[in-house]
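Visitor: Just to be clear, the model below is a prediction. Sequence and coordinates:
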Amino acid sequence: MSRFSSLLALVMVAVLAGCGRPEFSDAEKQTIASLALSRLPPLKPDTTNRFADVPAAAALGSTLFFDTGMSGGGTVSCSTCHKIDRQFQDDLPQAVGVGRTNRRTMPLAGVAHDPWFFWDGRRDSLWAQALTPLENPLEQAGNRAAFTHYIKARFGERYERIFGPLPDLSGVPANASPLGTDAERAAWNAMPGAQAEEVNRVFANIGKAIAAFERSIAPPQTRFDRFALDLAAGAEPKGDAAFSSEEILGLKLFIGKANCVTCHNGPRFTDVSFHNTVVPPV
């Protein structure tokens, strides 16, 4: 056992034996307060999506988010993995859509505050992130031509009230995508450039509607937030906001000697630490 582990064990024994409850210094209290959700800044305008704060776009995005028609087989929706009662994730080690993926589902609560998306940060806008699972063969396994036809058939009037007229799709193949199967790619490559551009525009607007909905998903206040607010106000945390001695020691380590807070800092850190919903790394 290391010297640090031995010291921690002795501290734990002393606390549990009633020899004292650990206290926070003023500096520690300031650090803890900075981690509360109440410190989240107002959302910045999304300069990549002029529909980001349009209520009708968010309403359409919500419909699409829960619609299994937004998948190749009609059995999977965004909400299959992003469950509303689990901070919009699924508690599984690997997400399962049409197939099993190699990554865990990320929570969406507060996602609009993030600058990068996916575990590897490969998308830099929320609407571009929203589109990616739609054509992933292991997630929703659809293709952009099919989605465009689906939007026109099911949501044409709603779409046009928000984004303007839909294009003429009479010559667009039922299934086509630059990222799809061999047959879908061949169909896509055979399309005139202007027609492919029109399909891409509708597909992009699908992502912008879903992103407008996801932008509205705020993280709920947790017991850590209530603890931090009470502590900052100089009040003794009560009820579920009262931390046990073990939790206080863990928090002191988190912001102190263990240095976890170096990476897990700011209000969004609470998606991966003291919340009831724990989201471990990949």
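Guide: Noted; the coordinates are in hand.
Visitor: For the rest of this, base every contact and every neighbour count on C-alpha atoms.
Guide: Fine.
Visitor: So residue 258 versus residue 120, what's the distance?
Guide: 25 Å (Cα to Cα, to the nearest Å).
Visitor: Sorry, slip of the keys, the one I care about is residue 45.
Guide: Residue 45 is 24 Å from residue 120, where distance means Cα to Cα.
Visitor: More neighbours: these two, which one.
Guide: Comparing residue 45 with residue 120 by other Cα atoms under 10 Å, the one with more neighbours is residue 45, at 11 against 7.
Visitor: Any figure for the gap between the more buried one and residue 139?
Guide: 29 Å.
Visitor: what does residue 10 give?
Guide: For residue 10 relative to residue 139 (Cα to Cα), the value is 49 Å.
Visitor: Between those two, point out the one with more neighbours.
Guide: Between residue 10 and residue 139, counted using other Cα under 10 Å, the more crowded position is residue 139 (24 against 12).
Visitor: For the nearest residue to the more buried one once chain neighbours are set aside, give me its contacts.
Guide: Closest residue in space to residue 139, ignoring its immediate chain neighbours: residue 97 at 4.4 Å, by Cα to Cα, 6 or more residues apart in numbering. The contact partners of residue 97, taken as Cα atoms under 8 Å, 6 or more residues apart in numbering, are 76, 80, 81, 138, 139, 140.
Visitor: With residue 62 instead?
Guide: Residue 62 sits in contact with 209, 210, 213, 214, where contact means Cα under 8 Å, 6+ apart.
Visitor: go on, residue 102?
Guide: Residue 102 is in contact with 94, 95, counting by Cα under 8 Å, 6+ apart.
Visitor: separation between it and residue 199?
Guide: Residue 102 sits 29 Å away from residue 199, going by Cα to Cα.
Visitor: Quick one: the helices in this structure, in order.
Guide: Along the chain, the segments classed as helices by DSSP state H run 3-16, 26-34, 55-65, 78-81, 126-135, 144-163, 182-189, 193-215, 223-232, 245-255.
Visitor: Mind checking those for the one nearest to residue 276?
Guide: Within the helices of the chain, the stretch nearest residue 276 is helix 223-232; the backing value is 8.4 Å (Cα to Cα).
Visitor: Packing partners of that closest one?
Guide: helix 26-34 (3 or more Cα pairs under 8 Å, 6 or more residues apart in numbering; DSSP states H and E).
Visitor: The helix it packs on to helix 245-255, inter-axis angle?
Guide: Angle, helix 26-34 to helix 245-255, by axes from the mean of the first three to the mean of the last three Cα atoms, to 10 degrees: 90 degrees.
Visitor: Pasting the second one now:
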Amino acid sequence: MTFRISLTALAVAGLTVAATAQENPRPDTLAALGPPPIPADNPMTDAKIELGKKLFFDPILSGNYGMPCSACHRPEAGWAVQDKISFGYPGTTHWRNSQTIINSAYYGKLFWAGASPSLEHQARAAARGGVAGNGEDDQMEARLAFVPEYRAAFQEVFGDDWPSVRHAYMAIAAYQRTLVQTDTPFDLYMNGDDDALSAAQKRGLELFAGKANCTACHNGPLLSDEAYYNIGVPPFDGWEDDELAQITFRFELYSKGVTEEKYRKLKDDPGLYFRTKQEADMGKFRVPSLRYTQYTFPYMHNGMLETLADVVEFYDQGGGENEFAANKSALIQPLGLTDTEKADLVAFLESLSGEEMLVDDPDLPEMEPLPMAQN
């Protein structure tokens, strides 16, 4: 059961709000995670989850048979990539930071600009993305049909005579919905265990919901309002001297349909503008969850902040500057934190991660000639 405490209710009960907040700072804007939502059109089964796990790690779902989902979401790297920019399809590089898929089941908007409304859609977009999987559905579907184990699994799980790539994406999404972490020190504390957080972490929680105003955007069980903001993150420095990164960036500008003037002049990621084509959305990105962040460094959409301490310092300074200063959120203001307060805030952020979630890559089935071709 999710535990929340209302300061108003405590005051009515005869307790002073100030004292209670100091002893048990559990803001109404925050909550522990419950079970992930499961869409009615993609129910979970053990067989589907097992199939999805294999497909997640299998490079069969990519253009060159070499870029599985796990290429950019490694378990030992926070189920992401511990570098500023994610890996790209061979011959390219990516152009944004790889986000962890731990707790991605709770998002209503996937990718940094919210381009996918579901894990099923996200899996398809990643497998087909020009600088990601670069696959074609018919090609990937044909490959799946050459694997007897997959033919049997798709028949069992989905009733397919031959594997359907649409169902492959559904199986991957089902597997991702098992990658959740609901037993962090923060969750235990919000569920009533007063000893789950250290004294420094409790002070950090007070700052998070108070002086630092982090809950203005990082709220709810996911610690994200899933809205879009420009907070002044500086542009990716690789675009200054990495020729391949420059080519990828121009490709993204072109393929996403910016104006010719912007194609020629932009030196920074326009973010949500790619989707809306509204000037007011230049440089805005969807608020990420802060869960599991202990393992998902570096931070921001382009990895320009290396550590959680760097993130806290960034916000304490009132954010940064980028090409889209006119759209910078008014919520981003200098905080005036002391060194002790910064350390406490980092300590609280660390409480949003539990034990590292590691799995071994599964044994993958091999292709064989189709039955009708064996004679």
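Guide: Ah, there it is. These numbers were taken from a predicted model, which means no experiment stands behind them.
Visitor: so which of the contacts of residue 62 of structure 1 would you say is closest to residue 70 of structure 1?
Guide: Of all the contacts of residue 62 of structure 1, residue 70 of structure 1 sits closest to residue 210, with 11.4 Å by Cα to Cα.
Visitor: and the spatially most central residue of structure 2, what is it in contact with?
Guide: By Cα atoms, centre = their mean, structure 2 has its centre lying nearest to residue 99, at 3.9 Å. Contact analysis of residue 99 of structure 2 by Cα under 8 Å, 6+ apart lists 73, 79, 80, 81, 111, 296.
Visitor: The last one reaches residue 78, doesn't it?
Guide: Yes - the pair formed by residue 296 of structure 2 and residue 78 meets the contact definition of Cα atoms under 8 Å, at 4.9 Å.
Visitor: Now for those two: what residues contact both?
Guide: residue 100.
Visitor: Run through who's touching stretch 224-244 of structure 1.
Guide: Residues outside stretch 224-244 of structure 1 that contact it (Cα under 8 Å, 6+ apart) are 29, 30, 32, 33, 35, 36, 37, 38, 223, 274, 275.
Visitor: What is the end-to-end distance of it?
Guide: Span of stretch 224-244 of structure 1 from end to end, Cα to Cα: 12 Å.
Visitor: Compare the contacts of residue 62 of structure 1 and tell me which is most surrounded.
Guide: If you rank those by neighbour count (other Cα under 10 Å), residue 209 sits at the top with 32 neighbours.
Visitor: That residue -> structure 2?
Guide: In structure 2, the residue paired with residue 209 of structure 1 is residue 171, using TM-score structural alignment.
Visitor: can you tell me which residues contact the nearest residue to that match once chain neighbours are set aside?
Guide: Leaving aside its sequence neighbours, residue 171 of structure 2 sits nearest to residue 52 (Cα to Cα, 6+ apart; 4.2 Å). Contacts here follow Cα under 8 Å, 6+ apart; on that basis residue 52 of structure 2 touches 168, 169, 170, 171, 172, 173, 174, 175.
Visitor: any idea how far the last one lies from residue 345 of structure 2?
Guide: Think residue 175 of structure 2. From residue 175 of structure 2 to residue 345 of structure 2 the distance is 33 Å (Cα to Cα).
Visitor: Over to the first one?
Guide: As for residue 168 of structure 2, its distance to residue 345 of structure 2 is 41 Å (criterion: Cα to Cα).
Visitor: Then residue 59 of structure 2?
Guide: For residue 59 of structure 2, the distance to residue 345 of structure 2 - Cα to Cα - is 40 Å.
Visitor: Same check on residue 57 of structure 2?
Guide: According to Cα to Cα, residue 57 of structure 2 stands 36 Å off from residue 345 of structure 2.
Visitor: So for those two, which sits in the more crowded spot?
Guide: Set residue 57 of structure 2 next to residue 345 and count neighbours by other Cα under 10 Å: residue 345 wins out with 25 against 22.
Visitor: The helix or strand where the more buried one lies maps to which residues in structure 1?
Guide: For residue 345 of structure 2, the element it lies in under DSSP states H and E is helix 339-350. With TM-score structural alignment applied, helix 339-350 of structure 2 matches no range in structure 1.
Visitor: And the contacts of that helix?
Guide: So helix 339-350 of structure 2 is in contact with 200-205, 207-208, 290, 293-294, 308-309, 312-313, going by Cα under 8 Å, 6+ apart.
Visitor: quick check: angle from it to helix 199-209?
Guide: Going by the same axes, to 10 degrees, helix 339-350 of structure 2 makes 90 degrees with helix 199-209.
Visitor: Please spell out which residues along helix 339-350 of structure 2 are buried.
Guide: Across helix 339-350 of structure 2, burial judged by 16 or more other Cα atoms under 10 Å covers 341, 342, 343, 344, 345, 346, 347, 348, 349, 350.
Visitor: How about stretch 194-206 of structure 2?
Guide: Of the residues in stretch 194-206 of structure 2, 196, 197, 200, 201, 202, 203, 204, 205, 206 count as buried by neighbour count, 16+ other Cα under 10 Å.
Visitor: any idea how far the fifth one lies from residue 113 of structure 2?
Guide: Spatial separation of residue 202 of structure 2 from residue 113 of structure 2 under the definition Cα to Cα is 32 Å.
Visitor: With residue 136 of structure 2 instead?
Guide: In terms of Cα to Cα, residue 136 of structure 2 sits 23 Å off from residue 113 of structure 2.
Visitor: Next: residue 78 of structure 2.
Guide: As judged by Cα to Cα, residue 78 of structure 2 and residue 113 of structure 2 stand 21 Å apart.
Visitor: can you check residue 197 of structure 2 too?
Guide: Residue 197 of structure 2 sits 33 Å away from residue 113 of structure 2, going by Cα to Cα.
Visitor: and what of residue 102 of structure 2?
Guide: 18 Å.
Visitor: ok, the alignment partner in structure 2 of residue 76 of structure 1 - contacts?
Guide: Matched by TM-score structural alignment, residue 76 of structure 1 corresponds to residue 67 in structure 2. The contact partners of residue 67 of structure 2, by Cα under 8 Å, 6+ apart, come to 59, 60, 61, 89, 132, 133.
Visitor: make it 6 Å
Guide: By Cα atoms under 6 Å, 6 or more residues apart in numbering, residue 67 of structure 2 lies in contact with 59, 133.
Visitor: Fine, thanks again, bye for now.
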